[in-house]
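Please work out how this folds:
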Amino acid sequence: MLSRKIRWPAYLVCAVVGCAAVWGLLTFVMAKPVDEVVLTLGEPYEQVRRQSHSTLPLLTEVNSVNLHVRRPAIFRLSDPRYGFATPTAKFLSLYANQKGNVTLVTLSPQVETLPLDESMAILTDIQNQFRRGGWKPFHSSINRPIEDTKATREAIRACTAPTTRWQADDKYQVSLNIRCFRTDDRPDDERYLITLDLSLPVFDDYPDD
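Reported below is the predicted structural model:
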């Protein structure tokens, strides 16, 4: 009888310690900084690495065209007027020119292919950030903003890869598109992949836009 009375406090102590350990682990995971790549185009790549919390690699002579993260990260353009941020991206790659400055970013703002509803939510949010920041659509006669309409959804489901282009004054251009992603073994599973390309101005707008 005495041994049973002794066991109960021991069980209670173990339970309390176990709960504390689990809580501590959850707190650590929740407090752990999320990876983030922060930059403005034209900045030196090594400066971008220092100001970001990410797995961007060291710049070498052979990897300047594909400086990609090894762990998913949020992307944030830190321009005070035209800045925007994306959801966490599994694929995020930078290009550095011969001077070592970043002039191009390519990413898919997702960690996996997504259903259409979730994909449209991301597209809508990014384009709303552009509008709030003063970005303007260009090449808009053929590359209109991707609006969440029945016609747009039908075009996306038909795998036409709708593309929209935006420009921030004479500083940046963005190409944003969404593509079908299906496999032969699951042809009815609708999944989609968004791609965003951010660059310095390269293309001229069409005069009739």
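
switch to C-alpha atoms for all contacts and neighbour counts from now on
Noted.

contacting residues around S52?
If a contact means C-alpha atoms under 8 Å, 6 or more residues apart in numbering, then S52 has D35, E36, V37, V38, L39 as its contacts.

Now it. Nearest residue, chain neighbours left out?
V37 (4.8 Å; C-alpha to C-alpha, 6 or more residues apart in numbering).

isn't that neighbour right next to R71, touching?
No: judged on C-alpha atoms under 8 Å, V37 makes no contact with R71 at a distance of 11.0 Å.

The two: which is more packed in?
V37 (24 against 16; other C-alpha atoms under 10 Å).

Quick check: next helix or strand after whichever helix or strand T27 is part of?
Using DSSP states H and E, T27 sits within helix 2-31. Scanning forward in sequence from helix 2-31 by DSSP H and E, the next helix or strand is strand 36-39.

Mind listing residues that contact that following strand?
So strand 36-39 is contacted by 48-49, 51-54, 73-79 (C-alpha under 8 Å, 6+ apart).

most surrounded residue in the residues you listed?
That'd be A73 among those, by other C-alpha under 10 Å, with 27 neighbours.

Contacts only, for that one.
A73 is in contact with V34, D35, E36, V37, S54, T88, A89, K90, L92, counting by C-alpha under 8 Å, 6+ apart.

For stretch 174-181, buried residues please.
Neighbour counts over stretch 174-181 (16 or more other C-alpha atoms under 10 Å) mark V174, S175, L176, N177, I178, R179, C180 as buried.

Could you report the neighbour count for the residue lying closest to the last one once chain neighbours are set aside?
Just to be clear, that refers to C180. Excluding the flanking residues, the one nearest C180 by C-alpha to C-alpha, 6+ apart is Y192, at 4.8 Å. Neighbours of Y192 under the rule other C-alpha under 10 Å: 23.

Quick check: Y192 vs E118, distance?
Here the distance between Y192 and E118 works out to 9 Å (C-alpha to C-alpha, to the nearest Å).

thinking again about what came up before, can you add distance to I6 and give the contacts of A73 back as TSV?
As requested, the contacts of A73 are arranged in TSV below (distance: C-alpha to C-alpha, whole Å):
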residue	distance to I6
V34	45
D35	48
E36	52
V37	55
S54	51
T88	51
A89	54
K90	53
L92	58
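
Please provide the structure for the following sequence as well, for comparison with the first:
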Amino acid sequence: MNRLGPIGWQRGGLGLFVAALLVFGGVRLFADEPEIALTPGEPWEDMRQRSSAAIDPAIPGHHWFMVPKTDARLRLIDPQYGFVTPLARFFTIGFTDELVDGIRMSPQIEPLVLDDTLRVVLDLQAQWRKAGWISIGTEKDPPFADTPEWRARLRDVNRGGSAYWRASNKYEVMLVVGRFRDDSRPTEERYLITLQLATPWGYP
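Got it, this is the predicted structure:
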């Protein structure tokens, strides 16, 4: 039988401590990322007070949008259908009469390579599927998948792809992926993800 002496236990304990510290640190780092936490239709000030990312007040009596003051992730706070995105640089939150309206964003801080693009969209779809969202319009717009067919479609600058998901009669999401010319990397294939969230507007 292999027995650990005092030094072995110390090393083993130190390893566990370091591993725990790394996990805890990673959780804390993720938790400390600025976020906009909302649900469509709620008062704008409720969203502002709850969110850790700063955003300006709504303009009374107007239909318009605001942009967070920093990169931020989106957290839908619905107890059943909630989900969270990666950090976004392009992120607009609409309002009508000081109520949260539609959200349009790109859940990324730079154009992504195809592998990373698929990783993001598949994680979002997995969150929706687990929370009970339903993919809609699948004959024309099936959910994204990491398959040779989907990769070829996304690489085609004239095609790209889209998918639609609905959460009962509460929310609808449109997810779009397309090739994007990144002038800082003109020889690389890069992709832009667009996510739109609102109350159901009806599949096109």
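
thinking again about what came up before, give me the common contacts of V37 and R71 of structure 1.
With C-alpha under 8 Å, 6+ apart as the test, V37 of structure 1 and R71 both reach S54.

Can you show me the helices along structure 1?
2-31, 45-51, 116-133, 150-157 (DSSP state H).

will you turn the ones you listed into a markdown table that also has distance to A96 of structure 1?
Converted to a markdown table, those look like this (distance: least, C-alpha to C-alpha, whole Å):
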| stretch | distance to A96 of structure 1 |
| --- | --- |
| helix 2-31 | 32 |
| helix 45-51 | 7 |
| helix 116-133 | 24 |
| helix 150-157 | 32 |
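
out of those, nearest to P187 of structure 1?
P187 of structure 1 lies closest, by C-alpha to C-alpha, to one member of the helices of structure 1: helix 150-157, at 12.1 Å.

Just tell me the aligned range of that closest one in structure 2.
Aligned by TM-score structural alignment, helix 150-157 of structure 1 corresponds to residues 148-155 of structure 2.

once aligned to structure 1, how far is the matching stretch on average?
For stretch 148-155 of structure 2, the mean deviation from structure 1 after alignment is 0.5 Å (mean C-alpha distance after the TM-score superposition for structure 1).

Residues contacting that stretch, please?
So stretch 148-155 of structure 2 is in contact with L114, F144, R159, G160, G161, V177, G178, R179, E189, going by C-alpha under 8 Å, 6+ apart.

mind checking how far the spatially most central residue of structure 1 is from T86 of structure 1?
Centroid-nearest residue in structure 1: P109, 2.9 Å away (criterion: C-alpha atoms, centre = their mean). Per C-alpha to C-alpha, P109 of structure 1 is found 6 Å from T86 of structure 1.

Can you check which residues contact both of those two?
I74.

What residues of stretch 79-86 of structure 2 count as buried?
By neighbour count on 16+ other C-alpha under 10 Å, the buried set for stretch 79-86 of structure 2 is Y81, G82, F83, V84, T85, P86.

JSON lines for these, including distance to A152 of structure 2?
Below are those laid out as JSON lines (distance: C-alpha to C-alpha, whole Å):
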{"residue": "Y81", "distance to A152 of structure 2": "31"}
{"residue": "G82", "distance to A152 of structure 2": "31"}
{"residue": "F83", "distance to A152 of structure 2": "28"}
{"residue": "V84", "distance to A152 of structure 2": "28"}
{"residue": "T85", "distance to A152 of structure 2": "25"}
{"residue": "P86", "distance to A152 of structure 2": "25"}
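
now, which of those lie within strands?
Counted as lying in strands by DSSP state E, out of the buried residues of stretch 79-86 of structure 2, are F83, V84.

Out of the buried residues of stretch 79-86 of structure 2, the closest to V18 of structure 2 would be?
Out of those, the member with the shortest distance to V18 of structure 2 (by C-alpha to C-alpha) is P86, at 26.2 Å.

Distance-wise, check the equivalent of I126 of structure 1 over in structure 2 relative to T96 of structure 2.
Residue pairing (TM-score structural alignment): I126 of structure 1 is matched to L124 of structure 2. Taken as C-alpha to C-alpha, the spacing of L124 of structure 2 relative to T96 of structure 2 amounts to 27 Å.

And M174 of structure 2, by the same measure?
Taking C-alpha to C-alpha, one finds M174 of structure 2 at 20 Å from T96 of structure 2.

Could you do L118 of structure 2 as well?
Computed as C-alpha to C-alpha, the L118 of structure 2 to T96 of structure 2 distance reads 33 Å.

Can you get me a residue count around K171 of structure 1?
13.

What lies in contact with stretch 93-102 of structure 1?
Outside stretch 93-102 of structure 1, the residues that touch it by C-alpha under 8 Å, 6+ apart are 41-46, 59, 64-69, 103-107.

Filter the residues you listed down to the ones in strands?
Using DSSP E, the contacts of stretch 93-102 of structure 1 in strands are L67, H68, T103, L104, V105, T106, L107.

Give the aligned equivalent of the third one in structure 2.
Across the two structures, T103 of structure 1 finds its equivalent in D101 of structure 2, going by TM-score structural alignment.

who are the neighbours in contact with the corresponding residue of structure 1 for L114 of structure 2?
By TM-score structural alignment, L114 of structure 2 lines up with L116 in structure 1. With contact set as C-alpha under 8 Å, 6+ apart, L116 of structure 1 has these partners: R153, E190, R191, Y192.
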